[in-house]
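Undergrad: quick one: sequence plus predicted model below, questions after.
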Amino acid sequence: MMLERTESRALAAIRFLDAETQRPLTEPVTLAGQGLRFARNVRGLHVVTDAPGFSSYAASFELPDPLPDAATFTLVVSDPSRRYLDRSFTLELPRDATPPPTGQPLPPDSVFRPVDVTLYPSPLMRPSARSAVVRLRVVDVNDTPLPGALVSLSLADPEITRWGLSNERGDALILVPGIPIADWGNPEAPIHFTFSLAAAWAASTQPPDPDALSQDFHPLSSTLDVAAGEEVTTTIKLDWVEL
């Protein structure tokens, strides 16, 4: 029997996180975009094994000189179970393939550091125990349901921030863990906490990119009183948007 040695380089690894718990997903998702190839490893990471313009670079462990020209790819991730909403995100290649000195942290763009991508729940998602459940109908200035809007709920003390996306019907689900529960030793301790609201939206022909939208949040004048384990349903209007 003859053994054949094959060398190849991983271009990047992508790790998907749950918006509520910030923990890595264990369920498989579908990832595609712009001719990239992926392989899901035993840790649940989606490893980029090839990309247009990077085939020779990926085929060997030896770093070429010069490196391939930098390129940005737009990818779309979807969940077959439909518990998470589709979203897009960008990936820049090549990532830094230089191992850091012993004991030093990895640089943010290191190929040895996974690219974290947060997935946001659809209305089908079941919350964890004690998380507040905030269901929002997002509409434009004419009360038309607004798909692909990013909504932020923020609390200053304790510091809590959670985001949610609206689906094709304008419905957004935001699951908020970490809200203090009733303190039976202090009857005057608050149960409900007032969260501020902000939102962002941009016209797009593909699933929204929350990371890009977050650069243009608009504060809303309304607030929302939320308690641990409770469910709140309301409508918010983005009066600067008209479909």
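TA: Received, thanks.

Undergrad: CA only for contacts and neighbour counts going forward, please
TA: OK.

Undergrad: any idea which element residue 76 lies in?
TA: Assignment of secondary structure by DSSP states H and E places residue 76 within strand 71-78.

Undergrad: list the buried residues in that strand.
TA: 75, 76, 77, 78 (16 or more other C-alpha atoms under 10 Å).

Undergrad: same question for stretch 81-90.
TA: Going by neighbour count (16+ other C-alpha under 10 Å), the buried part of stretch 81-90 is 83, 84, 85, 86, 87, 88, 89.

Undergrad: now do that stretch: distance from first to last residue.
TA: Criterion C-alpha to C-alpha, to the nearest Å; first-to-last residue distance in stretch 81-90 is 23 Å.

Undergrad: how about residues contacting that stretch?
TA: Here stretch 81-90 makes contact (C-alpha atoms under 8 Å, 6 or more residues apart in numbering) with 72-79, 117, 119-125, 165, 167, 206-211.

Undergrad: another structure for you, compare them:
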Amino acid sequence: MTAVFHTMETDVRRVWGALRFVDAMSGHTIDSPLRVDLPGARLQRNRSGFFVVTALDDAANLEARRGYENAFDPIPGAPALSLPGTVSDPTGRYLPRRFTLALPRSPLPAEPGQTAPLFEAAAITLDPSSATALLPTWAALRLSVRRAGAAAAQAVIRVQRAGSEAVLGRGMTDARGEALVAVVGVAQVTPGAEELVVETEIAVDIVVSADTTLAPAALVDPDLLAARPLGAGLSRLIVPRNLASGRIEVMNLTLP
């Protein structure tokens, strides 16, 4: 007896990748509602809170991208592109920002034993608003940043260990120039150096960067701005400070 099987319908497609939005203080994936705008892409949020790029709709190279999405054997070369997007939080817990998603995601891991970026969601970190609650053991900064006599909105803050580029905390100013930066994991007591038996503070550098060409109400990509070298259109201030677990520092800063 010969069995006959009929294929009624198939729907096999390739997705381009996914976005994962991360809380700057905890490092956890944000599961509350977010407004994500990625022009030219169709997004679908899954149960893990990831925004999956299921298709690309923009006109440029549309046929080549459809071929990549629909062909599996052989897999065609994917056209490289960068999609700029924005994200905001309707509840106001996180500050809005710009980001860029580079596609296609690499199918090869950066290091042996790591997962290839193709199989991981691209992580986009969101900075907290100044009203976010703090845990009692966190070191924190409440900053008011001004430039040229006005509030410096969208200024990016990085707290680095003194003498190093290791980032211990991050934040960004809102429209009023106010920012909250939490430094999580500062020990209450650490072994001291030389004549000190114990140390209760750590030395840090507070690095504040602002784009002086930014239009009113425009958004920045804080990661790109923080990494940008000094040059035209960039104002930067570095302030040394000592932080301690459970202590909140309140500072007024003026950018050059």
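TA: That came through, no problem. Quantities reported herein were computed from a predicted structural model and do not represent experimental measurements.

Undergrad: that older thread, list buried residues within the contacts of stretch 81-90 of the first structure.
TA: Buried subset of those (neighbour count, 16+ other C-alpha under 10 Å): 75-79, 117, 119-123, 165, 167, 207-210.

Undergrad: show me where the first structure has its helices.
TA: Remark: helices assigned in the first structure by DSSP state H are 55-58, 210-213.

Undergrad: quick one: which of those helices is nearest residue 93 of the first structure?
TA: Judged by C-alpha to C-alpha, the one of those that comes nearest to residue 93 of the first structure is helix 55-58, at 10.9 Å.

Undergrad: centre of the chain to that closest one, how far?
TA: When distances are taken as C-alpha atoms, centre = their mean, to the nearest Å, helix 55-58 of the first structure is centred 28 Å away from the chain's centroid.

Undergrad: look up the average distance of it to its aligned counterpart in the second structure.
TA: In this overlay with the second structure, the average offset of helix 55-58 of the first structure from its partner residues is 4.2 Å by mean C-alpha distance after the TM-score superposition for the first structure.

Undergrad: in that helix, what's buried?
TA: 57, 58.

Undergrad: what range does the strand holding residue 76 of the first structure cover in the second structure?
TA: Aligned using TM-score structural alignment, strand 71-78 of the first structure spans residues 81-88 in the second structure.

Undergrad: ok, average deviation of the matching stretch from the first structure?
TA: When the first structure is overlaid, stretch 81-88 of the second structure sits 0.8 Å from its aligned residues on average, using mean C-alpha distance after the TM-score superposition for the first structure.

Undergrad: mind listing the strands for the first structure?
TA: For the first structure, applying DSSP state E gives strands covering 12-18, 30-32, 37-40, 46-50, 71-78, 87-93, 115-119, 132-139, 150-155, 160-165, 171-176, 193-200, 218-226, 231-237.

Undergrad: as CSV, those strands with distance to residue 24 of the first structure would be great.
TA: Shown next, in CSV, are the strands of the first structure (distance: least, C-alpha to C-alpha, whole Å):
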stretch, distance to residue 24 of the first structure
strand 12-18, 4
strand 30-32, 15
strand 37-40, 13
strand 46-50, 12
strand 71-78, 15
strand 87-93, 16
strand 115-119, 9
strand 132-139, 21
strand 150-155, 21
strand 160-165, 16
strand 171-176, 16
strand 193-200, 25
strand 218-226, 26
strand 231-237, 25
